[in-house]
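Q: sequence first, predicted model second:
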Amino acid sequence: MSILRAGVRARQSLVGDHARRGLVGLGIPEIAVTALFANSEPGAWYDPSDLSTLFQDSAGTTPVTSHGDPVGRVLDKSGNGNHATQAVSASRPVYQTDDTLRWLKFDGVDDFLETPIITPSTDKVQVFSGVDVISLSVAEISMLMEIGSTGFNAVNMQVPTNVNGEVRFSASDSSVVYLSETNGVAAPLAAVIAGLGDLDGNPQARHRINQGAYATAGTGGTTANIAANEMFVGAQGGFTRYWAGDLYSLVVRFGPNLTTQQIERAEQFVAGKTGVTL
């Protein structure tokens, strides 16, 4: 059985069992993520399972309370204040819950969230996402997250809503884009996707799905810090390549490389929020 399909089946089994016991998301404590920002590392952490961080409007005056509410503001739990917002009502993702899990649904048409300018001040980044993609129907690659849309000194994660079923993680220096790629991903896809970028390392970009084998890219280049920019969630630059899927968790950290144990614990924490066992 492939890792991707195993993840889907594991999610179905976990939700069915843990829904009865109310245990989904409680296996790994939040310290697995809060510790990643212990030294004020730049980045952001969005947790739709925490209703206190969700608001229907971009100003944060109307809390999200019910399935189907629009989400115009998601508070950043990393401590950096990089709250993700959407001022346009029609472009807001929607909060959903099955009374066990909680997530944001992006429609792949015009939904996205945007942060203030984030200044990474480093050439290293780690991204942990918990997603569910029901079908692959969009003709082009779409963006789950992106910081820097010019192509260089940028980071993005592309999760398959395109018909070719590709997952990509990209980290770029001032002249080269390092793109790790997994092909032939099948839907439905319930997965924890970890993307690790190190523009001074080997490889310089790598990602894995449900703790499977890493796809890697890059063996050398001109090291440069990732540029300061807004981060977009659900689109490229907020204007194209909209993402269609369910987002259960997103952690983006700019800082020193993590240990294997730190990576695995972050993945396991996100898995609990997503309803996937690893």
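A: Cool, the structure landed.

Q: please make it C-alpha for all contacts and neighbour counts, starting now.
A: Noted.

Q: what is the burial count for Asn156?
A: By other CA atoms under 10 Å, the residues close to Asn156 number 26.

Q: list the contacts for it?
A: By CA atoms under 8 Å, 6 or more residues apart in numbering, the residues touching Asn156 are Met143, Leu144, Met145, Glu146, Ile147, Phe169, Ser170, Ala171.

Q: do the same with Ala186
A: Leu4, Arg5, Leu136, Gly165.

Q: quick one on the thing from earlier: which among the contacts of Asn156 count as buried?
A: Met143, Leu144, Met145, Glu146, Ile147, Phe169, Ser170, Ala171 (16 or more other CA atoms under 10 Å).

Q: now do the contacts for the closest residue to the third one other than its chain neighbours.
A: Read it as Met145. Nearest-residue entry for Met145: Val233, 4.4 Å, with adjacent residues in sequence omitted and distances by CA to CA, 6 or more residues apart in numbering. For Val233, the contacting residues are Phe112, Leu113, Glu114, Met143, Leu144, Met145, Glu146, by CA under 8 Å, 6+ apart.

Q: then this one, side by side with the first:
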Amino acid sequence: MLGLGLGGLGLAAAARAQGFDPAGLFASGEIGWVEPMIPGVTLFQDAAGTIPVTAAGQPVGLSKFTAGGQIGFVQATALNRPIYQLDAQGRGCLAHNGLNQWMAAAAIAWGSDEATICAGVRKLSDAAQGVVFETGTNSGGGGAESGVFALLAPRTAADFGVNFKGSQISAATAASQAAPKTVVVTGIGKISADIVRLRINGVPDAQSAADQGLGSYGTYPLYAGARAGTGVYLNGARYPSVGINRLLTEAELAQLEAWMNARTGAF
């Protein structure tokens, strides 16, 4: 039986996703990550990657990347590991409890002033800001680091949002997105051109042309599900994700969002 996300536009998206592998976006040596979340292949219960995830309800200590230069998201502490679950449509995701579950990848040398981040995300509450992904220790206005970015669910309230920061922060927020809500969200940033764009379910939603200052996105750990592993925890679930240190063409972006939606069922 087809899930809800495979009807209508979802069916078309699934068709476009046939044969597409986001690892191909890295053919010229780009930096970033592809996190496909495949049980028994890229998901493991332990941080060492010796015990495969084989069923819903199992903890995830390693979510391997298939491109981009790093091993994957890791959580060495059993108490802090997200849980592999199947949603109502039978799609796999990593559930984060909003209290103490998070993962991190070793420092990524981004080496560019461009970034495209695309992920399937479900948020269960709008009561507090939640980090889906963030580089560094605080991408917000109070953070001292330059060259950082974040995808947030929510960012302020009933929304999804992104922060992109060279030496100054620029942000975009998609409003009227009250929890519980599942989306494919794409954040696009370029420091030198002061580009910040936010797409929800394959459609442009919000943007900002505020000055991002100078520089490139820097070399920082990449956190998933929390701010630096100490707070701003995600209350919801993460589906597969991709981040890359360049802007995508319109055709590449359409393929990536269709691929992501086939694994998320958001639209």
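A: Everything's here; your move. Bear in mind the structure is a predicted one, so any value in this text is a computation, not a measurement.

Q: mind checking which of the contacts of Val233 of the first structure land in strands?
A: Leu113, Glu114, Met143, Leu144, Met145, Glu146 (DSSP state E).

Q: buried sites along stretch 132-152 of the first structure?
A: Applying 16+ other CA under 10 Å to stretch 132-152 of the first structure flags 132-136, 138, 140-149, 151-152 as buried.

Q: cool, stretch 45-52 of the second structure as well?
A: For stretch 45-52 of the second structure, by 16+ other CA under 10 Å, it's Gln45, Asp46, Ala47, Gly49, Pro52.

Q: could you check how far the lengthiest helix in the first structure is from the centre of its chain?
A: In the first structure, with assignment by DSSP state H, the single longest helix is helix 3-21. Counting by CA atoms, centre = their mean, to the nearest Å, helix 3-21 of the first structure is centred 20 Å from the centre of its parent chain.

Q: which secondary structure elements does that helix contact?
A: When contacts are defined as 3 or more CA pairs under 8 Å, 6 or more residues apart in numbering; DSSP states H and E, helix 3-21 of the first structure sits against strand 189-198.

Q: repeat that for 10 Å
A: Packing partners of helix 3-21 of the first structure (3 or more CA pairs under 10 Å, 6 or more residues apart in numbering; DSSP states H and E): strand 189-198, strand 205-209, helix 260-274.

Q: tell me what the longest one is packed against?
A: With contacts defined as 3+ CA pairs under 10 Å, 6+ apart, helix 260-274 of the first structure has these neighbours: helix 3-21, helix 31-34, strand 102-107, strand 124-133, strand 189-198, strand 244-254.

Q: just these: most buried one?
A: Mean neighbours per residue, mean count of other CA atoms under 10 Å, is largest over those for strand 189-198, with a mean of 28.

Q: quick one: that strand aligns where in the second structure?
A: Matched against the second structure by TM-score structural alignment, strand 189-198 of the first structure falls on residues 181-190.

Q: distance between that stretch and the chain's centre?
A: Offset of stretch 181-190 of the second structure from its chain centre (CA atoms, centre = their mean): 8 Å.

Q: same check, this time on stretch 125-141 of the first structure
A: In this view, stretch 125-141 of the first structure has its centroid 8 Å away from the chain centroid, taken as CA atoms, centre = their mean.

Q: returning to what we had before: so can I have CSV of the helices and strands packed on helix 3-21 of the first structure showing distance to Phe254 of the first structure?
A: CSV is the format used below for those (distance: least, CA to CA, whole Å):
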stretch, distance to Phe254 of the first structure
strand 189-198, 9
strand 205-209, 14
helix 260-274, 14
